[in-house]
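1. Make a model of this:
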Amino acid sequence: MTAPPVSRSQPGSPQLLDHSRQTRRRSVFSRIVTVFTVLNALGVAALLLLISVVSEEWWLTAVLTYLPRAPWVLPSLLLLVVSLFANRTMAWVNGVAAVLVLGPVMGLSAPVGAVATPTDESKVLRIATCNVQGGIGHLAKVLHELDLLEIDLLVAQEAVRDISELEEHYADWHTLHIGEFWFGSRYPIRHLQTFRSEGFNRDTAVVVEVEGPDGPFRVVNVHQSTARHGLMNLSWHSPFTDEGVKDFEWYQWQREVEALDTASFAMDQAVVAPTLVLGDFNMPTTSSMFVKSWSRLTSAFEAAGFGYGYTSPCNTGTRWPKNTPWLRIDHILYDDRWNVHECQIGRTDGSDHRLVMAAVTLKPQADVGDE
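-> A predicted model of the protein is given here:
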């Protein structure tokens, strides 16, 4: 007599055992995804806290401040895809983590309610700044962009070596060249003062007076020291051996002195007349050093620009895609007597820094008094 067939639901059947194994594997995989999701979410939250609050107050987070931030989104995106199949509840967590990285961690700017451009275009000043890298790049690319933007005033940093192409291009403008600082304007300009900071004992700013269409105003051309030279003192094992840490901390202290000195000089100009501060600050606006020094002025890009607005570095060799900067360290700042209507970042790699352009107008005196 033959044995009765084994039911699929009967304990010990091959089908039931196989189904049980698959269920256990899915459960284990789901738990693994959950663990990695939680760890990643905590890591993103910690990263945001470190770069936005601690920032350059601690040497290790100062390093994070100047490293590329886009790679930090990869774990969140990978976990998001995996969690859609393994644990959909965790997909929401990974989605939020990705948004945090793509937003505040990477410095996304999305201003609301920018001031509309006035109907009288003659009142609008289109101003720009660019570190021209001593003219050793492809300056023609930068000049072509500037022509398309129809600017009225340009300030340049590192205007050394061969900048004849720049000077010839603006030969019919009012120009001024002091050290590494260069000014070009459709309107008359007059040199007022060159500022030398105690930090590193170097010239960090030049201020001029411009006879604009609505009266005189001041423009401060700024170039502060880069963090890069201090970072070069560090190595991969510095967190364990402290190699180069003291040198880097000393360098950072000098940078902070320089930033505070230069910002104080710029604010002195704002006491006298409407003031615009443009240049290569060599620090993002999220830097604690920037906040300490420059927070009394407003960033044009954060007021009227959209996107990340990265300006440097454009030429990075083989370890990073060319013309793909990851830092916004070139800025246009303004005091409360100005309206900013738009702010754009250049696109070319004619220099190691992209240009920054803003369209601004002076506020009516009554509007300034009401604020």
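
2. CA atoms for contacts and neighbours, from now on please.
-> Noted.

3. Counting by contacts, list what the strand or helix carrying Asn40 packs against.
-> Per DSSP states H and E: Asn40 is located in helix 14-49. On a contact count with 3 or more CA pairs under 8 Å, 6 or more residues apart in numbering; DSSP states H and E, helix 14-49 meets helix 74-86, helix 88-100.

4. Quick check: which of these has the most neighbours on average?
-> helix 88-100 (a mean of 19; mean count of other CA atoms under 10 Å).

5. List the contacts of that helix.
-> The list of residues contacting helix 88-100 from outside it, by CA atoms under 8 Å, 6 or more residues apart in numbering, reads 33-34, 37, 40-41, 44, 73, 76-77, 79-81, 83-84.

6. Quick one: residues contacting the residue lying closest to Leu139 once chain neighbours are set aside.
-> In this structure, Leu139 finds its nearest non-sequential neighbour in Gly350, 5.2 Å apart by CA to CA, 6 or more residues apart in numbering. Shown in contact with Gly350 (CA under 8 Å, 6+ apart): 132, 137-142.

7. Where helices are concerned, which of those residues count?
-> In this view, these that belong to helices under DSSP state H are 139-142.

8. How far off centre is stretch 97-106?
-> Per CA atoms, centre = their mean, to the nearest Å, the displacement of stretch 97-106 from the mean C-alpha position of its chain is 14 Å.

9. now the other sequence, so there's something to compare against:
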Amino acid sequence: MATWLYAAGLALLLGAMEWIGERNWLVATCLYVPAQAWLLPLLFLAPVSLAFQRRLLWWHLGCCVFVLFIYMDPEWSWRPPPRGPSLVLMTNNIGQNNRQSITEFLREQNPDIVLLQEARARGSRYQRSFPEYQMAEQAEFVMLSKFPIMNSQVVELPGQQRFPVAARFEIEWQGRRVAVYSVHLPTPRRELFRLRGAGLLIALAGIGQEKTAPGRFRREIAEAWANRIELARALLERLKNEPLPFLVAGDFNMPNHGFLYRMFSRELVDAFEKRGRGYGFTFPGYSLNPLTGFGPWLRIDYCFAGHGFTVTDCRTESGRRSQHRAVAARFEPDSRY
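-> Alright, predicted model coming up:
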């Protein structure tokens, strides 16, 4: 009975995270938990089944396979050979890089465009380090480009707080203008930290008790998640109205499951999902969590293709102990545009 209840509960939880996601504060919180954690009950169920009902071990194995190889969605993509001119884009949030340089991955991938987030006032330093690139800087966003940068501006969106969440750059490539967006959506760290310890119990106690202190606490967290959705919608609407061929990359602070990811992936092509290999985790670059092999467990940094481009390759940096790992993708012009 315990195994059946566990399997049913696991299916409901994973389904809720995939299809409800950030629309519910509790489900949204679960999105940021390492997926391996949902297999921990098997540490207790498996020995009992081994002693009394061994056939249930097949169900345990099935749960492991489903979480590790279906829900966590490792990619095994075929990478086609180059067919013509291509553009390589690399993105990295360098805000808390733990003194770890991106130089090795940058030299390895040799990108045409580099987008850096949380790089306020550091553009000149990177241009001195990589003189083969032109540089443009808007707020926290820095672009390094091998092609002429024709224009750059902060993207103003309704609902954004003190800091912009995106910048738009325009380059000249292959005789035409191309728009490139660098994105840094707000982190949900504050909402997640507020639920630590007794915070989760307080929020749960506030369900249906709107006029009480726990109710107000729960409502504040729910409103923060709702505001994230509205801000993401505003950004996506801006991208949908972009008249030029365009690419989008950056730190979206959203896992590759849930409502927000499905919203973006319906309109844009996720380069890693299309042409990546492995899990592609980018955050946190290092951890003390043995469940995740002391490495990252979330994919929150992305390269997306908008209209005008197709994806031929995507690679995630490995090994660097920075907070975020870089992502590089190769794009080719779409013949339909």
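
10. if we can go back for a sec, the ones in helices among the contacts of Gly350 of structure 1, buried ones only, as a PyMOL selection?
-> In PyMOL, selecting the buried portion of those, with burial taken from 16 or more other CA atoms under 10 Å, looks like this:
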select buried, resi 139+142
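
11. As CSV, the ones in helices among the contacts of Gly350 of structure 1 with distance to Gly346 of structure 1 would be great.
-> Below are those laid out as CSV (distance: CA to CA, whole Å):
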residue, distance to Gly346 of structure 1
Leu139, 13
Ala140, 13
Lys141, 10
Val142, 8
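
12. element containing the residue nearest to Leu139 of structure 1, please.
-> Taking DSSP H and E as the definition, one finds Gly350 of structure 1 inside no helix or strand.

13. what about it, distance to Val142 of structure 1?
-> Going from Gly350 of structure 1 to Val142 of structure 1 by CA to CA, to the nearest Å gives 5 Å.

14. which strand in structure 1 runs the most residues?
-> Ranked by residue count, the top strand of structure 1 under DSSP state E comes out as strand 202-212.

15. buried stuff in that strand?
-> Neighbour count says strand 202-212 of structure 1 has 203-212 buried, by 16+ other CA under 10 Å.

16. nearest spatial neighbour of the residue nearest to the spatial centre of structure 1, skipping sequence neighbours?
-> Geometric centre of structure 1, nearest residue: Arg328, 2.1 Å, by CA atoms, centre = their mean. Leaving aside its sequence neighbours, Arg328 of structure 1 sits nearest to Tyr310 (CA to CA, 6+ apart; 4.2 Å).

17. residue contacts, the one you found?
-> By CA under 8 Å, 6+ apart, the contact set of Tyr310 of structure 1 is 325-329, 345, 354.

18. Just put those residues in a markdown table and tack on secondary structure and distance to Arg190 of structure 1.
-> Formatted as a markdown table, these follow (DSSP: H, G, I helix; E, B strand; the rest coil; distance: CA to CA, whole Å):
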| residue | secondary structure | distance to Arg190 of structure 1 |
| --- | --- | --- |
| Pro325 | coil | 34 |
| Trp326 | coil | 35 |
| Leu327 | strand | 32 |
| Arg328 | coil | 29 |
| Ile329 | coil | 27 |
| Ile345 | strand | 27 |
| Arg354 | coil | 27 |
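
19. May I ask which of those residues has the most neighbours?
-> For these, neighbours were counted using other CA atoms under 10 Å, and Arg354 has the most, 28 neighbours in all.

20. The residue nearest to Arg328 of structure 1 in helix, strand or coil?
-> At Tyr310 of structure 1 the chain is in coil, as set by DSSP: H, G, I helix; E, B strand; the rest coil.

21. Matching it against structure 2, which residue comes up?
-> Mapped onto structure 2 by TM-score structural alignment, Tyr310 of structure 1 lines up with Phe281.

22. For the equivalent of His229 of structure 1 over in structure 2, give its distance to Asn227 of structure 2.
-> In structure 2, His229 of structure 1 lines up with Arg190, judged by TM-score structural alignment. Using CA to CA, we find Arg190 of structure 2 at a distance of 14 Å from Asn227 of structure 2.

23. End to end on stretch 339-351 of structure 1, go ahead and measure it.
-> Stretch 339-351 of structure 1 has an end-to-end distance of 29 Å (CA to CA).
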